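Enquirer: Got a predicted structure here, sequence first:
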Amino acid sequence: MTGKDTFDCDILIVGGGINGAGIARDAAGRGYSVILAEMNDLASGTSSASTKLIHGGLRYLEHYEFRLVREALIEREILWGIAPHIIRPLRFVLPHHRGLRPAWLLRLGLFLYDHLGGRKVLPPTRTLNLRKDPAGAPLRDEFTRGFEYSDAWVQDARLVVLNVRDAADRGAEILTRTKVVALARKGEVFEARLRMTETGAERRVKARMVVNASGPWVDSVIGLAANAPGRNVRLVQGSHIVVRKLYEHDRCYIFQNADNRIIFAIPYEDQFTLIGTTDRDYIDDPAEVAITEAETEYLLRSASSYFKRPVSRDDLVWAYSGVRPLFDDGASQAQQATRDYVLKLDKPASGAGMVNIFGGKITTYRRLAESVMQMVEQQLGARGKSWTGKTALPGGGFGIAGMDELVAALQRRAPAVPHTLLLRLARAYGTLAHDLIDTRGTLGELIGAGLYSHEVDLLMDREWAREPEDILWRRTKLGLHLTPAETQDLAAYMTARRQAMSPAA
């Protein structure tokens, strides 16, 4: 096949989570023509329901997943370098629990964690006297010794959106709220039928390859192409709770539990603490996942076994839940199933190829994309070299030490805007936060809780936001702060703006 007119794109990507986003960016940057179809909003599934960490996965060492841990540890500093606005380093405190893993085993694991991935910038592990260190103050008296190590925080949904934004800037076509409802091989191309969920309108697309990055729906997409359901993925539910702020310092905790699970307690959105996660098999519709009473009780009980002041239901502010699409490796327990990604190329002797993606984690999404591109190159020919680890994501070109200077520059342009608000904008948009400040030094019309109209406009115009939920719970977490009346004001503003921008207006 030589004529460009015989197909609409080189690669049709199904799924707008972190894996699909990263592949779209990498492929478009190498010169492939890309269409990405996401049936809902970007990052509306698993990718916005994470613990918000860029980390090696300390506990995976116990399962001997050294390759995964090494790859993830290397990626920490690479991702921090290309997205210093939405990624920042954190220190994690691991209290020694005398009844669980011995101290020597923790030290060994942390030694490997420090050295396995070639850490260059992040500070190393150190031992803490929790009787004297401020990190011990919120903890129960029996925890007298601990260890502190480095990992990093990420705004997970923004990581997805910025990858997609960069892909679009490099030529990819992004179709949100567009579901692939039919998929069939026709010789050397796939023919797909796409349905826009808002209007019901349909479009047909011919692609030389399909990348199935649909997460929990990966088997369903396989079934579309094969006309038969697949069974390759193990769905594991992970839930988190957000509670009122439990302590004042800026460090995080990692707590061991007697069932061999761990949970994190992490400062969240300035006024809260994030606690998670759970691991339980899930068999229902991934779109309907929600935290259970048992999970809520588990997280409250686990956190309360470490903190002096018990965490109760009265502290609860919000909860969220997601489904991890892990490769079904036959592990007996959900927490033992591999977090490593598995790529399967479905390519008949004569016909178009489809790459199916199972598992993975946010930290390794970029490496996963590079692995997918190797498969694409085998089928479609090479177009360009690996590039995504050295090129900043949109707004991230100021370097890991440049945040203070960026905020200061924003403050000079908008002297009447509170420093805390400018810091939030800098941490969300990086240098693109300058686009939110008009010639009068304002951010536009106040909608509520630090959300102004210029930010809403940017999110609608450049980040595919359509509904208030897209803004309040994915591109920002301002849903924790807006009142119901302010949320209604946001909905009215967005509706009016959509109508004004529609061709019929």
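Expert: Sure thing, it's come through. Numbers count the residues shown, from 1 in each chain.
Enquirer: hey, let's count contacts and neighbours off CA atoms from now on
Expert: OK.
Enquirer: how many other residues sit next to the closest residue to His55 other than its chain neighbours?
Expert: Ranked by C-alpha to C-alpha, 6 or more residues apart in numbering and with sequence neighbours excluded, the top spatial neighbour of His55 is Asp151, at 5.2 Å. Counted by other C-alpha atoms under 10 Å, the residues lying close to Asp151 total 21.
Enquirer: any idea how far Asp151 is from Arg185?
Expert: For Asp151, the distance to Arg185 equals 44 Å [C-alpha to C-alpha, to the nearest Å].
Enquirer: Ok, Glu198 next?
Expert: Glu198 sits 27 Å away from Arg185 when distances are taken as C-alpha to C-alpha.
Enquirer: which of those two has more neighbours?
Expert: Set Glu198 next to Arg185 and count neighbours by other C-alpha under 10 Å: Arg185 wins out with 19 against 9.
Enquirer: Would you tell me what helix or strand that one is located in?
Expert: strand 178-186 (DSSP states H and E).
Enquirer: That strand packs against which elements?
Expert: Strand 178-186 makes packing contacts with strand 34-37, strand 189-196, helix 218-226 when contacts are defined by 3 or more C-alpha pairs under 8 Å, 6 or more residues apart in numbering; DSSP states H and E.
Enquirer: make it 10 Å
Expert: strand 9-14, strand 34-37, strand 189-196, strand 202-212, helix 218-226 (3 or more C-alpha pairs under 10 Å, 6 or more residues apart in numbering; DSSP states H and E).
Enquirer: Looking at the ones you listed, which is nearest to Ala409?
Expert: strand 34-37 (35.6 Å; C-alpha to C-alpha).
Enquirer: Contacts for the closest one, please.
Expert: The contact list for strand 34-37, computed with C-alpha atoms under 10 Å, 6 or more residues apart in numbering, reads 8-16, 20-21, 23-25, 27-28, 164, 167-168, 170-180, 194-196, 205, 207, 209-211, 213-214.
Enquirer: do stretch 60-69 as well
Expert: Under C-alpha under 10 Å, 6+ apart, the answer for stretch 60-69 is 55-59, 70, 72-73, 75, 109-110, 112-113, 116-117, 335-341, 360-361, 363-364.
Enquirer: putting a second one here so we can go through both:
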Amino acid sequence: MKPPVFDCDVLVVGGGINGAGIARDAAGRGLSVLLCEKDDLASHTSSASSKLIHGGLRYLQYYEFGLVRKALIEREVLMRCAPHLIAPLRFVMPHAPGLRPAWMLRAGLFLYDHLAPRKLLGGSEGIDLRRHAAGAPLKSAYRRGFTYFDAAVDDARLVVANAIDAAERGARVLTRTECLTLMAEDGHWTATLRGTDGAVTGVRARCVVNAGGSWAMKLRHGAVGAAKGGLRLVKGSHIVVKRLFQHDDAYIFQHADGRIVFAIPYQGEYTLIGTTDLDYDGDMGKVEISPEEVAYLCDLSSTYFKQPVRPADVVWSYAGVRPLVDDGAGDAKAVTRDYQLVMDEKAAPLLSVFGGKITTYRKLAEEAVDRVCAVLGAQGDAWTAGTCLPGGDIHGMRPDDRSVVGFGAFVREAQRRYSWLPARVITRYAHAYGTRMHRMLDGCSTPACMGRQFAADLYEREVRYLIDVEWARSADDVLWRRTKLGLHTHPETAAALTEWMHHHA
């Protein structure tokens, strides 16, 4: 028996931020879309970021003014579209004697403030670290500093939100489904997909979007044999330690080697420190932080903080490989973070996505779907800048500044509405699901209706929602990507959740 065949306009291969964003945009323009991802959504690079929506202050030293401007514009667009997932974050940059002079930092921040219009975030300013609260955790050698604003993001949930919207607009989303083969036939693509259960599915698509991230070159080469253009795989690693400071600002630290490292408040109880930039040629399925990277991040942090950071203090670490456009830069940290879209049309349309960063994913997706529509002769205007992501519609589906500046009021109202649950749980729901929390809790009025309690803040009701709506299939999907509760729960919780999901997922 031949495998079943799905006909679609666009087959998107890859369920990271770019693939999910492209699927959403294409579905919203009326194209029939199928997205396949061999693992879970955001299971690789898109959940291994520094959790920031930012212009990229350090890219100014490489004269990437166009990229920084584009990212700064997108920063505010995304904050309005997803106010529950993206929040303003102030950064403190201590002036380190012997490194970049203070006037240069001030000039760079002035440029950063003015490269793009800015309504939602404050500007930069100089501070006296001897009197400012942010100076207390730092060594006394750091007396002067600067502050500026960017934004924090729940990276994996941003991917899931895009996938949900794509599905609700008609896209078919298949997780844990690998694209085994791609063959061009009569101007179309025939693909063979295989799920983890061994089931094989045939797909006939007018166009394929190759959003495979670090696997993109392999897929393109297998489909069209093209070797022109390329990726440079750069590993970035992060460590998490117990909270090093009590205020809510983040730090950006300079290093004598030219790199910068962030120290960011994370999950209330922790500090996230990263990242590194190292060329990578290892197994893409087994990307891990090295002891040398741990030592580097600890040593740099200890240069600035009074409290030394040691490898033994690390409670969690993660690493991801960034598939960057190979621009010939000598040093991995200098490789451009801009993106490149390459269309192969000789046999059938194949659009490959190279590079990019999470901040510019929506613009990348918009440009990619413009290219797809052009080659397919399809109509459809760009729309995603003017429509909230699922959960972000606090003041309606059109993005609104009030949703950003008044998000605290939304949280407080939710706490009053669901006063029968702990305030901390409702706060997490508000940030993770936005207005979609009301769907998840529909019909519930007591803790009893939440079902089994796997951990202090994890109930069966939420897990069922994640299974039914968000493609969660494992304890890792729930604890590390959908809820970020992995750091707060015991190993026994993961084991119990795994057992329960084995019978219910």
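Expert: Now that the structure is in, tell me what you want to look at. These numbers come from a predicted model, not from an experiment.
Enquirer: Let me have the helices and strands packed on strand 178-186 of the first structure in a markdown table, extended by mean neighbour count and distance to Leu482 of the first structure.
Expert: Compiled in a markdown table, those are given as follows (neighbours: other C-alpha atoms under 10 Å; distance: least, C-alpha to C-alpha, whole Å):
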| stretch | mean neighbour count | distance to Leu482 of the first structure |
| --- | --- | --- |
| strand 9-14 | 25 | 33 |
| strand 34-37 | 26 | 31 |
| strand 189-196 | 22 | 30 |
| strand 202-212 | 22 | 36 |
| helix 218-226 | 19 | 35 |
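Enquirer: Adding distance to Leu393 of the first structure, write those out as a markdown table.
Expert: As requested, those are arranged in a markdown table below (distance: least, C-alpha to C-alpha, whole Å):
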| stretch | distance to Leu393 of the first structure |
| --- | --- |
| strand 9-14 | 20 |
| strand 34-37 | 18 |
| strand 189-196 | 28 |
| strand 202-212 | 22 |
| helix 218-226 | 27 |
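Enquirer: Tell me who's in contact with the residue nearest the centre of the second structure.
Expert: By C-alpha atoms, centre = their mean, the mean C-alpha position of the second structure lies nearest to Asp155, the distance being 2.7 Å. By C-alpha under 10 Å, 6+ apart, the residues touching Asp155 of the second structure are 16-17, 42, 45-53, 85-86, 358-359, 481-482.
Enquirer: rerun that using 7 Å as the cut-off
Expert: If you count contacts by C-alpha atoms under 7 Å, 6 or more residues apart in numbering, Asp155 of the second structure has them with 46-47, 51.
Enquirer: Next: Leu274 of the first structure.
Expert: Counting by C-alpha under 7 Å, 6+ apart, Leu274 of the first structure has contacts 241-243, 265-268.
Enquirer: Which residue in the second structure aligns with it?
Expert: In the second structure, Leu274 of the first structure lines up with Leu272, judged by TM-score structural alignment.
Enquirer: and which of the contacts of Asp155 of the second structure is nearest to Arg473 of the second structure?
Expert: Ser47 (16.5 Å).
Enquirer: Not counting residues beside it along the chain, what's closest to that closest one?
Expert: Distances taken as C-alpha to C-alpha, 6+ apart place Ala156 nearest to Ser47 of the second structure, at 4.9 Å, with adjacent residues excluded.
Enquirer: State the distance from that neighbour to Asp40 of the second structure.
Expert: Going from Ala156 of the second structure to Asp40 of the second structure by C-alpha to C-alpha gives 10 Å.
Enquirer: how would you label His84 of the second structure: helix, strand or coil?
Expert: Using DSSP: H, G, I helix; E, B strand; the rest coil as the criterion, the local structure at His84 of the second structure reads coil.
Enquirer: Return the distance of the closest residue to it other than its chain neighbours relative to Gly408 of the second structure.
Expert: Once flanking residues are discounted, His84 of the second structure sits nearest to His431: 4.6 Å by C-alpha to C-alpha, 6+ apart. From His431 of the second structure over to Gly408 of the second structure the distance is 10 Å, taken as C-alpha to C-alpha.
Enquirer: In terms of neighbours, single out the busier of those two.
Expert: The residue with more neighbours, out of His431 of the second structure and Gly408, is His431; 23 against 14, by other C-alpha under 10 Å.
Enquirer: State the helix or strand in which that one lies.
Expert: Take DSSP H and E as the rule and His431 of the second structure turns out to sit in helix 423-433.
Enquirer: against the first structure, where does the helix or strand following that helix fall?
Expert: Sequence order places helix 437-440 as the next helix or strand after helix 423-433 of the second structure, per DSSP H and E. Structural correspondence for helix 437-440 of the second structure: residues 433-436 of the first structure, per TM-score structural alignment.
Enquirer: Centre of the chain to the strand holding Arg185 of the first structure, how far?
Expert: Chain-centre distance of strand 178-186 of the first structure: 26 Å, with C-alpha atoms, centre = their mean, to the nearest Å.
Enquirer: Which residues outside that strand are in contact with it?
Expert: 37-40, 190-197, 224-225, 351-352.
Enquirer: Tell me the buried residues in that strand?
Expert: Judged by neighbour count (16 or more other C-alpha atoms under 10 Å), strand 178-186 of the first structure contains these buried residues: 178-180, 182-185.
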